[in-house]
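# coords please:
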Amino acid sequence: MDERIERVAVLGSGVMGATIAAQLANAGLRVLLLDIVPKEATAEERAAGLGLADRAVRDRLATAARAGLERLKPAPLYLPAYAARIEVGNLEDDLPRLRECDWVVEVVLENLEVKRALLARLAPHLRPDVVLSTNTSGLSVNALAEALPEPLRPRLLVTHFFNPPRYMRLVEIVSSRFTDPAVAARMAELIRVRLGKGIVTAKDTPNFVANRIGVFSLCNAVHHMVELGLTVEEVDAVAGPATARPKSAAFRTADLVGLDTLAHVARNSYELLPGDEQRAAFLLPGFVGGMIQRGLLGNKTQGGFFRKTKGEEGSQVLFFDHRSGEYLPARRPRFASVEAAKGIDDPGKRLRAVLAGSDPAATFAWRNLRDTLLYAFNRIPEIADDVVNVDAAMRWGFGWELGPFEMMDAIGVAELVRRAEADGVKVPAALYGVPSFYSEEGGKRRFVDLAHGGGWLDVPRPPDHLDLTVLEKAGAVVERNAGASVLDLGDGVFCLEFHTKMNAIGNDVLAMVHKALRRAETEGRGLVIANQGPAFSAGANLMLVAMAIAEGAYDEIALTVRAFQKAMMAVKYARVPVVAAPHGLALGGGCEVCLHATAMNPLAETYMGLVELGVGLLPAGGGTKELALRAVRLAEQYETDVSPFLFKHFTTIATAKVSASADELRGMGLLRPGDGVTLSPDRLVHDAKARVLALAANHRPGEPATDLRAPGRSVAASLASQLWNMRMGGFITEYEEKLGRTVAGVITGGDVPAGTAITEQWLLDLEREAFLRLCGEKKTLERIQHMLKKGKPLRN
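Now for the predicted structure:
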């Protein structure tokens, strides 16, 4: 039997079905998207002479869903062109085509009888080796399996994607009592590796893992808000990053989910969980039902717990006052406990700082977390067999920085018990005596096996998951300073890891670049540049640049730029292959590091660009030079004019364009032929290491280019003419025109005739000189200061 899955049918083209189809297409799978046949033709279709017998009408819902993918925000496709991988049809004419499919995903209405009826209709059209899954968020997979003929029941399981499927990492896999364990294991591996998802194995209980705990926590937050007399705005001030949870906190998360959806899941929980010790928490206060009746459902209705309005004086954020039933202007409440947590990077320490407070925010945080953490403890082994799955579900599905059991370790299990007892809250007997839920031993992370008597087990880790944190604790660090480390990944491959705030690049990082290269060149076979922070690198340390400009320390700036350029050239011309593995933000200097590597292996969700013009500067760590050089080499390769290639790369810099995915980097000229893209964050370092080993056998170090032919002043003049037209049209400011002219002068090789022989070092010198000139501009300093204060560019 062929175990490969290449062809997938998605049944149901609503937002969830269409966006699951998009993620499958992102992964290179071929997709057949089907929906019901409309009851009648539209007026437009009838005017075109079409009726229900025509496929254009019969396939309308799926066709419209595929077309709508390009308009959805955030974008579900890595590239709009990937929509071509999705064929469309309907659930009457195209059921026979299901025999072509290796995997069939049902994503129709969240109604048990509707789903059972569809599964029964599908059965005659499915191959005996097909994998059949349902995207239910909480319906019983056992009840669904019973609608299938017995031979198909072992092939059915739940694959619960979280919305939006491209960006939310969690997929819950739930087996029925009939499911073949080999099928479940195979699908877990496919979804983890091919689709890049985090897999949580859940049990067939209402709402599974993430929604069971997440919705309880949200409902509990509503009740404590009312009891403490707080507003939704005050609760969200503390229920977000201050307590290791996402920026959407509690009520903005409810707006994202939709109040109707939240109420539906809560109501189902109450009805289906008669034995739940916290069942009453799922009964939401009456004002929530009143909001739903008024159509205040959250983001999808432009108003829920929060609403944004636009007026003559700009936009204004309002919050729903549950006491008056009206919207009030947001006041941005401040609490001492929340302020105490600001600036603390470690989420556990941040959480403890808030809980140490005595103001209303700290009181709310304690009560909500106390109840949520005890609730999570009581759910094992009911909803999952171990703490690892529960913690992963909340991190990947609800965006928590720490899962419930990781939070308990951060607070201290004994301290949680002590405070809960002082409140008169019943503490589960099994919690007494638990020292912690996780420990480190021999470089391995272990967890308490609550389901089988409390012994210790190793946290499962696939062999292709190279976790830098685990490696560090196992003694893999061979070099370290305040800004970066070098780790031994084994097999002669080393890893350069940044660990500054947002992995900004400063002198410590640059010094470690050289140490990492020396280590790899003398003791190994190659180097990976990667880290596991929230961003690969946000670029150079902008605060240090601003301080140096304010102090007039231009010699110091020149030395730093020269050091950056020297480090990048060392990377580019290393005697061993260097593979950069960016993820998340890779901006400015972070992008320049990647451009100089031998190869790049980015995570699919990589947002990369040379953004320096946004702060009134130009890429001077070799970024402008590298794009100029690539344009010249492409023109030589194709024996054609350099201008089209150069204009494209100039635009990348001049517009400070940032990729919306790693796949978009190819069109920007930043990702080269042969560079791979990894969808699974767990595999990123592994894949980069494998790339290093593949390159090492035949690596041929290069030499700095000395044979370049400058595009010259005539091409620069053409670029300047375009900039002038843009300023005259009101598209750019006068200063932006000046910045563009500066970039044009560098990327074309300076004020020289076309064809003048120049070197790579010549371009680096032009970069550095232009950077220093711009540092002396008042408007550049204004741009830098605005970015530091507001977090967005100033167009002066």
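
# going forward, measure contacts and count neighbours with C-alpha atoms only.
Fine.

# what about Arg773, distance to Gly14?
54 Å (C-alpha to C-alpha, to the nearest Å).

# the strands in the stretch 301-450 of the chain, which residues?
306-311, 314-321, 326-329, 438-441, 444-449 (DSSP state E, counting those that start in this stretch).

# Equivalent analysis for the stretch 51-200 of the chain, please.
Under DSSP E, counting those that start in this stretch, the stretch 51-200 of the chain gives strands at 86-90, 103-106, 131-134, 156-161, 170-175, 198-202.

# Show me what the second one is packed up against.
Contact here means 3 or more C-alpha pairs under 8 Å, 6 or more residues apart in numbering; DSSP states H and E; on that basis strand 103-106 packs against strand 7-11, strand 131-134.

# I'd assumed Phe306 was in contact with Gln316.
No. Using C-alpha atoms under 8 Å, Gln316 makes no contact with Phe306, being 10.5 Å away.

# In terms of neighbours, single out the busier of those two.
Phe306 (24 against 12; other C-alpha atoms under 10 Å).

# which one is the more buried one nearest to, not counting chain neighbours?
Phe319 (4.4 Å; C-alpha to C-alpha, 6 or more residues apart in numbering).

# still on that earlier bit, so can I have JSON lines of the helices and strands packed on strand 103-106 showing distance to Thr780 and mean neighbour count?
As requested, the helices and strands packed on strand 103-106 are exported to JSON lines (distance: least, C-alpha to C-alpha, whole Å; neighbours: other C-alpha atoms under 10 Å):
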{"stretch": "strand 7-11", "distance to Thr780": "51", "mean neighbour count": "25"}
{"stretch": "strand 131-134", "distance to Thr780": "54", "mean neighbour count": "24"}
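
# Compare Arg773 and Gly14 (neighbour count), which wins?
Gly14 (18 against 12).

# Turn the strands of the stretch 51-200 of the chain into TSV, including distance to Met512.
Listed next are the strands of the stretch 51-200 of the chain as TSV, based on distance: least, C-alpha to C-alpha, whole Å:
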stretch	distance to Met512
strand 86-90	46
strand 103-106	47
strand 131-134	48
strand 156-161	40
strand 170-175	35
strand 198-202	32
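
# how close does the residue nearest to Phe306 sit to Asp236?
Taken as C-alpha to C-alpha, the span from Phe319 to Asp236 is 11 Å.

# I'd like the structure of this one too, to check against the first:
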Amino acid sequence: MIQINRAAVLGAGVMGATIAAHLANGGLDVLMLDIVPKELTDEEQKRGLTLDSPEVRNRIVEAGRQGLLKIKPAPLYLKKYVDRVEVGNFEDDLARLSGYEWVIEVVVENLEIKRRLFEKIIPHLHPQVVLSSNTSGLSVNEMAKTLPPELRKRFLVTHFFNPPRYMRLMEIISCDEADPELVSDMAEFISRRLGKGVVYAKDTANFIANRIGVYAIYRGIEHMMEMGMTVEEVDSVAGPATARPKSGAFRTADLVGLDVLAHVGNNSYANVPDDEEREVFKLPEFMASMIDQGKLGNKAGQGFYKKEMVDGKRQIFYYDYNSGDYLPLAKPKFASVQMVKQVDDPRQRLKTILGGADRAAEYAWKSLRDSLIYTFNRIPEIADDVVNIDNAMRWGFNWELGPFEMLDAIGVDRFVKRADQDEVQVPEALREIGRFYRFSEQGGKEYYDL
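Okay, the predicted model is just below:
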């Protein structure tokens, strides 16, 4: 079993800093490094500091560390854990990396920038270090080409979901030359010490959760526009009524950031040329306009939703993609959605709403139909089995049921027959499956191996 007590994080942006915080939550001693500033601030000039002053050289990384005390939700279990995070920079402190057993790269999502950083740190790493990247979708094997053969054996992607303290999912993607035993040991360590739910993904664009989750949002947008529904109406359906989180589709997008969502979609479009649904990943024109206008979601104070004070009261508005204006919430009450509000079992909720006869039920069916077929077609491309995909969607996007659990809840035969009625192309392999999960005579849960 691998033992890790000291970890270094390369990058002190929001993601890097909050990963460092969660490592500190797990009892690890952490070193966080980032770039050296190129210019003095006005305050630094007034104080007579120079670009050689240690305080200036560590200004960016220290700001990341201090930000951990202000971010909400709190990334640290206890504020005093911030003391477990030491800071430094990429110019003065690389030699310190030799004392750390795990080094995690969390810099900007640019392959060349990551490669240059790896080249810079390689001479300073411990001989038995585990090196990982937190990339959300770049190729682990392309990054590995920069590394010497011996280090490739200990190189993998460890993709934390944001915010790391609260999101359970950890996607692990190993490069072709990684030592399988080490990868298994790291998965066990991350699960036990950091409390993560680990899934194993393939080296494909955006891995599992983002590939499926962003497809579901983008395809849902297409159905929304075709049916003339509003953002608010869609969210009333695409939440708990269909076994997904309260944030629905568009509040989730606001939480993630429209720019981040666009980056994931663009990455899929660029890197999956043979995907039968590739065109879905094209950024919708109205979203491109929103991004150009700075309507990026929660971090910008406005996205698909915004809050304003009206006559002394806080009022929420939703974005009207037809006019480009914000409109007051209308609080839609679809009969099919109302029917499931008091239903606790997500499986029963799903079956009930899909049996409805209003626009909400129609939207629920069309959006889920396409997402579930798309997901089925991704095995073995993005993962080897249904369990890893179901876990990824439950732990990474807070779905109550994974895609294959949804198919079981609907009934695979019933799903196929209804899709056939829509004249939608159904995978032949899906027609041969009765269900994806069952319990053995001994009471253990088994899954269908595709």
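
# Once they're superposed, tell me the TM-score.
Once superposed, the chains reach a TM-score of 0.99 (TM-score structural alignment, normalised by the length of the second structure), with 449 aligned residues with a C-alpha RMSD of 0.8 Å.

# circling back: can you say which of the strands of the stretch 301-450 of the first structure is packed in most?
strand 444-449 (a mean of 19; mean count of other C-alpha atoms under 10 Å).

# What's the separation between the residue most central in space within the second structure and Ala17 of the second structure?
Nearest residue to the geometric centre of the second structure (C-alpha atoms, centre = their mean): Phe161, 4.8 Å. Distance of Phe161 of the second structure to Ala17 of the second structure, computed by C-alpha to C-alpha: 13 Å.

# just Ile172 of the second structure next, same as before
Applying C-alpha to C-alpha to Ile172 of the second structure and Ala17 of the second structure gives a distance of 20 Å.

# neighbour-wise, which of these two wins?
Ala17 (28 against 25).

# quick one: secondary structure of that one?
helix (DSSP: H, G, I helix; E, B strand; the rest coil).

# tell me the contacts of it?
Gly11, Met32, Gly64, Arg65, Leu68 (C-alpha atoms under 8 Å, 6 or more residues apart in numbering).

# if you set the cut-off to 7 Å instead, what comes out?
Taking C-alpha atoms under 7 Å, 6 or more residues apart in numbering, we find Ala17 of the second structure in contact with Gly64, Arg65.

# Could you do Ala410 of the first structure as well?
Gly348.

# so what corresponds to it in the second structure?
In the second structure, the residue paired with Ala410 of the first structure according to TM-score structural alignment is Ala409.

# Could you find the counterpart of Gly455 of the first structure in the second structure?
So, by TM-score structural alignment, Gly455 of the first structure is left unmatched.

# Roughly how far does the residue with the largest distance to the centre of the second structure sit from Ala357 of the second structure?
Using C-alpha atoms, centre = their mean, the residue of the second structure lying farthest from its centre is Gly48. It sits 43.2 Å away. With the distance defined as C-alpha to C-alpha, Gly48 of the second structure ends up 72 Å from Ala357 of the second structure.

# Where do the helices of the stretch 51-200 of the first structure begin and end?
55-58, 60-68, 112-122, 141-145, 181-193 (DSSP state H, counting those that start in this stretch).

# do the same with the stretch 501-650 of the first structure
Secondary structure of the stretch 501-650 of the first structure (DSSP H, counting those that start in this stretch): helices at 507-523, 542-550, 554-572, 589-596, 623-638, 643-654.

# Adding distance to Asp255 of the first structure, write the helices and strands packed on strand 103-106 of the first structure out as TSV.
Formatted as TSV, these follow (distance: least, C-alpha to C-alpha, whole Å):
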stretch	distance to Asp255 of the first structure
strand 7-11	27
strand 131-134	25
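
# Can you tell me how far the spatially closest residue to Leu372 of the second structure that is not a sequence neighbour is from Tyr363 of the second structure?
Nearest residue to Leu372 of the second structure in three dimensions, chain neighbours excluded: Pro403, at 5.9 Å (C-alpha to C-alpha, 6+ apart). With the distance defined as C-alpha to C-alpha, Pro403 of the second structure ends up 17 Å from Tyr363 of the second structure.

# Looking at those two, which has the bigger crowd around it?
Using other C-alpha under 10 Å, the more surrounded residue of Pro403 of the second structure and Tyr363 is Pro403, with 26 against 21.

# returning to what we had before: figure out which of the helices of the stretch 501-650 of the first structure is closest to Lys342 of the first structure.
Relative to Lys342 of the first structure, the nearest member of the helices of the stretch 501-650 of the first structure by C-alpha to C-alpha is helix 542-550, separated by 18.3 Å.

# so the closest one aligns onto which residues of the second structure?
Going by TM-score structural alignment, helix 542-550 of the first structure sits over no part of the second structure.

# who's in contact with that helix?
Contacts for helix 542-550 of the first structure (C-alpha under 7 Å, 6+ apart): Ile557, Cys775, Leu781, Ile784.

# out of the helices and strands packed on strand 103-106 of the first structure, nearest to Asn725 of the first structure?
Closest among these, once you apply C-alpha to C-alpha, is strand 7-11, at 48.4 Å.

# what helices or strands is that closest one leaning on?
strand 30-35, strand 103-106 (3 or more C-alpha pairs under 7 Å, 6 or more residues apart in numbering; DSSP states H and E).

# Recalculate using a threshold of 10 Å.
helix 15-26, strand 30-35, strand 86-90, strand 103-106, strand 131-134 (3 or more C-alpha pairs under 10 Å, 6 or more residues apart in numbering; DSSP states H and E).

# The last one against the second structure, how far on average?
This means strand 131-134 of the first structure. Aligned to the second structure and superposed, strand 131-134 of the first structure gives a mean residue distance of 0.3 Å (mean C-alpha distance after the TM-score superposition for the first structure).

# Read off where that strand ends up in the second structure.
The aligned range for strand 131-134 of the first structure is 130-133, by TM-score structural alignment.

# ok now the matching stretch, how far from the chain's centre?
19 Å (C-alpha atoms, centre = their mean, to the nearest Å).

# contact partners of it?
4, 7-10, 100-107, 114, 118, 122, 125, 140, 143, 151-160, 172-174, 182-183, 186 (C-alpha atoms under 10 Å, 6 or more residues apart in numbering).

# how near is the closest residue to Leu156 of the first structure other than its chain neighbours to Ala123 of the first structure?
Counting by C-alpha to C-alpha, 6+ apart, Leu156 of the first structure lies nearest to Leu132, which is 4.8 Å off, once chain neighbours are set aside. Separation of Leu132 of the first structure from Ala123 of the first structure (C-alpha to C-alpha) stands at 10 Å.

# what residues do those two have in common as contacts?
Leu152.
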